[in-house]
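Enquirer: What would the 3D arrangement of this be:
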Amino acid sequence: MRGPTVPLQTRDDLWAAIHTERAALAEDLAGLSDEQWATPSSCGRWNVEQVVAHLTAAASTGGFRWLRSMLAARFDDGVHNDRRLAEHLGATPTATLDRFRAVVGSTTAASGHTPAWLGEVVVHGQDVRRPLGLDRTPSIEALTAVAEFFVRRDFTVNSRTAAAGLRLEATDGPFAHGSGPLVRGPSVALVTALAGRASYCDELEGPGVATLRERCA
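Expert: Now for the predicted structure:
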């Protein structure tokens, strides 16, 4: 029987969770075929290998490098992300995974918003697992920390805007937020829906789901 969820209260707790989620993702992706690496992810136009390269870039780019890259991209997130992704792609998918493994323990980030970087690996991890049929859910502790950050602020995703005027409740953890039409379901579905992945709304229930699905679009 699962014990009570212990909140991730410190930056060290959050970094430990990030490292755990990165390591788990690297393990899940070991042994993929070239065809599987080319599978379209749930993240727009990127395939599985490109998402992994993006995660490597995020774990390799500090504040100064991020600012310099954004200036060069004229503050176009898409241009910045594509350039850094290309920088961290390996010559083969195996090389791309090796580069990701090398940053599993990194604490480099573009800003001090540590819950956002936990959200980065949690959400993108699901972006590649679901199309590949890999069945692993991040820890409730990690998901709860990300959900609590997402509803407080629009940062890398418009999650606070998506949550506005809704009552969100996790069925498998302590997360609960807001007032209004109810949206209820697994923590992983709430987090990924708040990050704009409309398909996860299928796992949610309540009168507020239609509104959340509309906002994902």
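
Enquirer: For the rest of this, base every contact and every neighbour count on C-alpha atoms.
Expert: Noted.

Enquirer: Run through the strands of the chain in chain order.
Expert: Under the criterion DSSP state E, strands of the chain are mapped to 167-170, 176-177, 182-185.

Enquirer: For the most centrally placed residue in the chain, list the residues it contacts.
Expert: Taking C-alpha atoms, centre = their mean, the centroid of the chain lies closest to residue 123, which sits 2.3 Å from it. Contact analysis of residue 123 by C-alpha atoms under 8 Å, 6 or more residues apart in numbering lists 191-192, 195.

Enquirer: Here is the second sequence; please produce its structure so I can put it next to the first one:
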Amino acid sequence: MPHTRPPEVPVPQATTVRGALWAAAHAERAALADDLEGLDAAQWATPSLCGRWTVEEVVAHLTAAASVGRLRWLRSMAGARFDADLHNDRRLAEHRGATPAQTLERFRRVTTRTTGPSGHTAAWLGEVVVHAQDVRRPLGLPRTPPVGAVTPVAAFFAGRDFTVPGRSTAQGLRLEATDGPFAAGAGPLVRGTTLALVMAMAGRRAYLDDLEGPGVATLRTRLADG
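Expert: Okay, here's the model as predicted:
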């Protein structure tokens, strides 16, 4: 009897995409941890682009984000009376070390986790991409993530308001990346790197000067009011 190969079972596309997104998140966490090795005390205390948080506090927040699954997130939010800032501050304090070196070591331990409050994996990749730049830019660290890692984040941010108000920020504008395939929306044009567009949708005014086009003025007004 001739040997017959069993039919191949295709891997569901969602699983393939999700795996690629997590792999990108893991790579970006590891790259950020490497970038932060050797910082001195003043650098760890540098204000980040993320509100009132310092570099060290952003790293502790990233550790928390990689450590809190759906049930724990719900309990934490309920305990904070659904005040997201209070929830974030409590989880940050939980994962911050006694020293910056310990904070970094705790972050390194979670680089390969696939934990998140929901299945929106592009959002959790975005969490790493955005917060990494929140600390790299003030510190003058040159690395930027690959366009392939940032493009799905740009698409996710432009499509909905979730972890950041990306859809509201970009509403009525045409966004076009100069270094990759991302494009979304209709209206006055905003052009720039995929990363700059992502950071602008995440509310980071420091990246507006990296963009061009008639729609930038609208973005500047929206972010000033935010």
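
Enquirer: And the TM-score between them?
Expert: Scored against TM-score structural alignment, normalised by the length of the first structure, the superposed chains reach a TM-score of 0.95; 210 aligned residues with a C-alpha RMSD of 1.0 Å.

Enquirer: circling back to that earlier point, any chance of the strands of the first structure in a markdown table, with distance to residue 82 of the first structure and mean neighbour count too?
Expert: Output for the strands of the first structure, formatted as a markdown table (distance: least, C-alpha to C-alpha, whole Å; neighbours: other C-alpha atoms under 10 Å):
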| stretch | distance to residue 82 of the first structure | mean neighbour count |
| --- | --- | --- |
| strand 167-170 | 33 | 22 |
| strand 176-177 | 34 | 18 |
| strand 182-185 | 33 | 21 |
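
Enquirer: Reformat those strands as a markdown table; add distance to residue 73 of the first structure.
Expert: A markdown table is the format used below for those (distance: least, C-alpha to C-alpha, whole Å):
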| stretch | distance to residue 73 of the first structure |
| --- | --- |
| strand 167-170 | 36 |
| strand 176-177 | 36 |
| strand 182-185 | 38 |
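
Enquirer: Looking at these, which is nearest to residue 67 of the first structure?
Expert: strand 176-177 (33.2 Å; C-alpha to C-alpha).

Enquirer: That closest one maps to which residues in the second structure?
Expert: Aligned using TM-score structural alignment, strand 176-177 of the first structure spans residues 183-184 in the second structure.

Enquirer: Residue 100 of the first structure -> the second structure?
Expert: Aligned partner of residue 100 of the first structure by TM-score structural alignment: residue 107.

Enquirer: do residue 210 of the first structure as well
Expert: Under TM-score structural alignment, residue 210 of the first structure pairs with residue 217 in the second structure.

Enquirer: Residue 148 of the first structure too?
Expert: Match for residue 148 of the first structure (TM-score structural alignment): residue 155.

Enquirer: And residue 32 of the first structure, by the same measure?
Expert: Superposed on the second structure with TM-score structural alignment, residue 32 of the first structure falls opposite residue 39.

Enquirer: ok so, going back, just give the closest residue to the match of residue 148 of the first structure, not the sequence neighbours.
Expert: residue 182 (7.0 Å; C-alpha to C-alpha, 6 or more residues apart in numbering).

Enquirer: Hmm, the one you found is touching residue 154, no?
Expert: Yes: counting by C-alpha atoms under 8 Å, residue 154 is a contact partner of residue 182 of the second structure at 7.1 Å.

Enquirer: Now the common contact residues for the two.
Expert: With C-alpha under 8 Å, 6+ apart as the test, residue 182 of the second structure and residue 154 both reach residue 194.

Enquirer: Could you check which of those two is surrounded by more residues?
Expert: residue 154 (27 against 19; other C-alpha atoms under 10 Å).

Enquirer: what residues are up against the residue nearest to the more buried one when sequence neighbours are not counted?
Expert: Of all residues not flanking residue 154 of the second structure in the chain, residue 198 sits nearest, at 5.3 Å (C-alpha to C-alpha, 6+ apart). Contact partners of residue 198 of the second structure, counting by C-alpha under 8 Å, 6+ apart, are 130, 150, 153-154, 157.

Enquirer: All set, thanks.
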